[in-house]
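Asker: structure for this input, please:
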Amino acid sequence: MPRYKALPAELDPCARQLVARLRQLKDHGELTMRHLAAKTGYSAKSWERYLAGTSLPPGEAVEALARITGADPVALLALHEIAADTWDSRRTGPIAQPQPQPQPTAPSAAPAALTPPPSPTTPTTGPAPGRLPHIALTTGVVALTVALSATVLLMLRLDEDIAPAAVAAAPTTAEASPRPSYTCRIARLDGHWSAGVNDGRNTEIYYGDTGADVAEAQCLLRRAGISPGGIDGMFGPLTLRAVKTFQQREGLVADGMLGPRSWKALRG
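Answerer: A predicted model of the protein is given here:
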């Protein structure tokens, strides 16, 4: 496990929890900064800042990390949204209070006798009674309202995570069309196995990829006696586990990536 530096002390608790969760996903997936850059589209330097707590990661980066590690992005994005609301305000520090202006004094040349004594009924200058308690009460009410709003938002996000509709829906954009269906047509062509899905291509694919090449690999894994889950063209956790099992069985490097050697072994 890599050793991380301590997070900045001024980080909000929600932001601190978000960064800690991103570190856990990276370590659990055994990902390097170069892997993160290649699979999420954000540079390794950017991920160093995100995981050090010195820069707030974009929501797209958080969702991409959740996708490549097989984590559910809904709760992670809810935590990111709350952290984003408080990130700048907690890092700017307290606002300096204005210094009180000195009261003007009477000219030294004026005789003291000309200054009339204050009338017993004349109110003196200064804060009105009850003014400071009123300000403190208002500040407390505003802070309580912000905390309650953040709690309600998090509960709503978690409810969406539990609801079946949220599980079935895509985390980002709605699907414009139904997902393509794939049918395995296993056949032996020119001494090699084919599923008839991707026209015999041996394109390099890895975790997070989608399409006909993934469906072809899923069909051939099933033919080899290893279940990749459904034939859906999505390189998810089940397909990743099936690929690593096949690579171990064939004496290949079990890196979960289907390259030329793994394709050759799948096609026999």
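Asker: going forward, measure contacts between C-alpha atoms and count neighbours the same way
Answerer: Noted.
Asker: Leu220: neighbour count?
Answerer: Residues within reach of Leu220, counting by other C-alpha atoms under 10 Å, total 24.
Asker: skip the chain neighbours and tell me the closest residue to it.
Answerer: Spatial nearest neighbour of Leu220, chain neighbours left out: Leu266 (6.2 Å); criterion: C-alpha to C-alpha, 6 or more residues apart in numbering.
Asker: isn't there a strand covering the one you found?
Answerer: No. Read with DSSP: H, G, I helix; E, B strand; the rest coil, Leu266 is helix and lies in no strand.
Asker: I'd like the distance between it and Ala83.
Answerer: Between Leu266 and Ala83 the distance is 46 Å, computed by C-alpha to C-alpha, to the nearest Å.
Asker: now do Arg131
Answerer: 33 Å.
Asker: can you pull the contacts of Pro133?
Answerer: Contacts for Pro133 (C-alpha atoms under 8 Å, 6 or more residues apart in numbering) come out as none.
Asker: now the second one, please; I'll put the structures next to each other:
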Amino acid sequence: MSRWKQLPASMEPRQRQLTVQLRRFKDRSGLTLRAVAARTGYSRSSWDRYLNGRALPPRQAVEAFARACDGDPVRLLALHEVAAERGGDADAVPEMLPDALPDALLVAGPDAAPEPADAGPARTGRVRGLRRPGLAVGAAVVAAVVVAALALSLVLVRPWGDGGERASETKAFVFEAGVDHPCKVHRADDGLLYAGYSRTRTGLIGPQSAQWPVVEAQCLLRHRGLAPGIADGFFGPRTGRAVQRLQKRAHLVVDGIVGEDTWKALRT
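Answerer: Below is the predicted model of the structure:
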């Protein structure tokens, strides 16, 4: 996992929330800044500024990032919209607010929902500096309670788990170009085929995905003689064409995306 620089203490909290979320998706994808730059069309130095809180990325960059890192574009764009809205009104939130909401509370997990734009008493009037400290503390407390509740619900539900796998038991995926992971496909006691990289049966993967379920799918495609290329964990055009051939053979919707029905065709 990347060793990130500490975000500026004066950073607007909505932008901080977006930045922490982007960092987490990048870490989960295993991509380097150079790889992110190559897949998004934005330079490495630009992503260095965006991910270290020195600039707010444009909407198009966030969309491209979501595709490259297999993130949730709806969630990221919602966070970006809120951050962009507040970015033009930086003095509406007191300077103490970012420190009152540390990263651990601002983002509970990869699928944490953004705080509603109208949450907290800070919306009732403009605040400059610390002229109205009671209002600032109230806003911080409300925001902290909301995000802490989200954190608790995410811990209980664990939506980022891989089709029933515990995320803590899954080795972090790091993409390495040219690495062909060994494929030892076997039929388990439940009667389904597994290659040992993921047990998901519902996880959604598609073009530009880079993760262990992609290795699993590539091995299962290879087992069925569909030639996805090397099992490197990156869902490229060759893997997409192999998925489409499987879908056509199984009389499924031919969209080149592996979802529940395609996993069933791969594992049975």
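Asker: TM between them?
Answerer: Here the TM-score for the pair of chains, by TM-score structural alignment, normalised by the length of structure 1, is 0.41; 144 aligned residues with a C-alpha RMSD of 4.9 Å.
Asker: pretty sure the residue nearest to Leu220 of structure 1 is touching Leu221, no?
Answerer: Yes. Between Leu266 of structure 1 and Leu221 there is a contact under C-alpha atoms under 8 Å: 7.0 Å.
Asker: hang on, Trp193 of structure 1 in a strand?
Answerer: Yes. Counting by three-state DSSP, Trp193 of structure 1 is located in a strand.
Asker: from Val142 of structure 1, how far out is it?
Answerer: The gap separating Trp193 of structure 1 from Val142 of structure 1 is 67 Å, by C-alpha to C-alpha.
Asker: which of the two has more neighbours?
Answerer: Ranked by neighbour count (other C-alpha under 10 Å), Trp193 of structure 1 and Val142 place Trp193 first, with 18 against 10.
Asker: before we move on, the earlier item: ok, the residue nearest to Leu220 of structure 1 - contacts?
Answerer: Applying C-alpha under 8 Å, 6+ apart, we find Leu266 of structure 1 in contact with Trp193, Ala217, Leu220, Leu221, Ala224.
Asker: which of the residues you listed fall within helices?
Answerer: Mapping those onto helices (DSSP state H) picks out Ala217, Leu220, Leu221.
Asker: was I right about the last one contacting Thr245?
Answerer: No. If you go by C-alpha under 8 Å, Leu221 of structure 1 and Thr245 don't touch, sitting 9.8 Å apart.
Asker: can you confirm Gln244 of structure 2 is in a helix?
Answerer: Yes. Per three-state DSSP, Gln244 of structure 2 lies within a helix segment.
Asker: which residues in the stretch 1-150 of structure 1 form helices?
Answerer: 13-28, 33-40, 44-52, 59-69, 73-92, 131-162 (DSSP state H, counting those that start in this stretch).
Asker: so for the last one, what gets flagged as buried?
Answerer: Read that as helix 131-162 of structure 1. Within helix 131-162 of structure 1, the residues scored as buried using 16 or more other C-alpha atoms under 10 Å are Ala150, Leu154, Arg157, Leu158, Asp161.
Asker: swap in the third one?
Answerer: Of the residues in helix 44-52 of structure 1, those scored as buried under the neighbour-count criterion (16+ other C-alpha under 10 Å) are Ala44, Ser46, Trp47, Tyr50, Leu51, Ala52.
Asker: quick one, it and helix 13-28 angle?
Answerer: Interaxial angle of helix 44-52 of structure 1 relative to helix 13-28 (axes from the mean of the first three to the mean of the last three C-alpha atoms, to 10 degrees): 120 degrees.
Asker: and helix 44-52 of structure 1, what other elements does it pack with?
Answerer: The contact analysis (3 or more C-alpha pairs under 8 Å, 6 or more residues apart in numbering; DSSP states H and E) places helix 44-52 of structure 1 against helix 13-28, helix 33-40.
Asker: any idea how far Ala265 of structure 1 is from Arg249 of structure 1?
Answerer: The spacing between Arg249 of structure 1 and Ala265 of structure 1, counted by C-alpha to C-alpha, is 10 Å.
Asker: among these two, which residue is more densely surrounded?
Answerer: Higher neighbour count among Arg249 of structure 1 and Ala265: Ala265, with 16 against 10, using other C-alpha under 10 Å.
Asker: quick one: the more buried one from Glu216 of structure 1, how far?
Answerer: 14 Å.
Asker: which other helices and strands contact the lengthiest helix in structure 2?
Answerer: Counting residues, the longest helix in structure 2 under DSSP H turns out to be helix 133-157. Using 3+ C-alpha pairs under 8 Å, 6+ apart, the elements in contact with helix 133-157 of structure 2 are helix 97-100, helix 103-106.
Asker: out of the ones you listed, nearest to Val62 of structure 2?
Answerer: Of all these, it is helix 103-106 that lies closest to Val62 of structure 2, at 18.7 Å by C-alpha to C-alpha.
Asker: buried stuff in the closest one?
Answerer: By neighbour count on 16+ other C-alpha under 10 Å, the buried set for helix 103-106 of structure 2 is Asp103, Leu105, Leu106.
Asker: save the buried residues of helix 44-52 of structure 1 as a markdown table, and put in distance to Ala78 of structure 1 too.
Answerer: Output for these, formatted as a markdown table (distance: C-alpha to C-alpha, whole Å):
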| residue | distance to Ala78 of structure 1 |
| --- | --- |
| Ala44 | 24 |
| Ser46 | 21 |
| Trp47 | 20 |
| Tyr50 | 17 |
| Leu51 | 18 |
| Ala52 | 20 |
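Asker: what is the nearest of those to Leu77 of structure 1?
Answerer: Tyr50 (14.7 Å).
Asker: wait, the closest one touches Val19, no?
Answerer: Yes. Using C-alpha under 8 Å, Tyr50 of structure 1 is in contact with Val19, at 7.2 Å.
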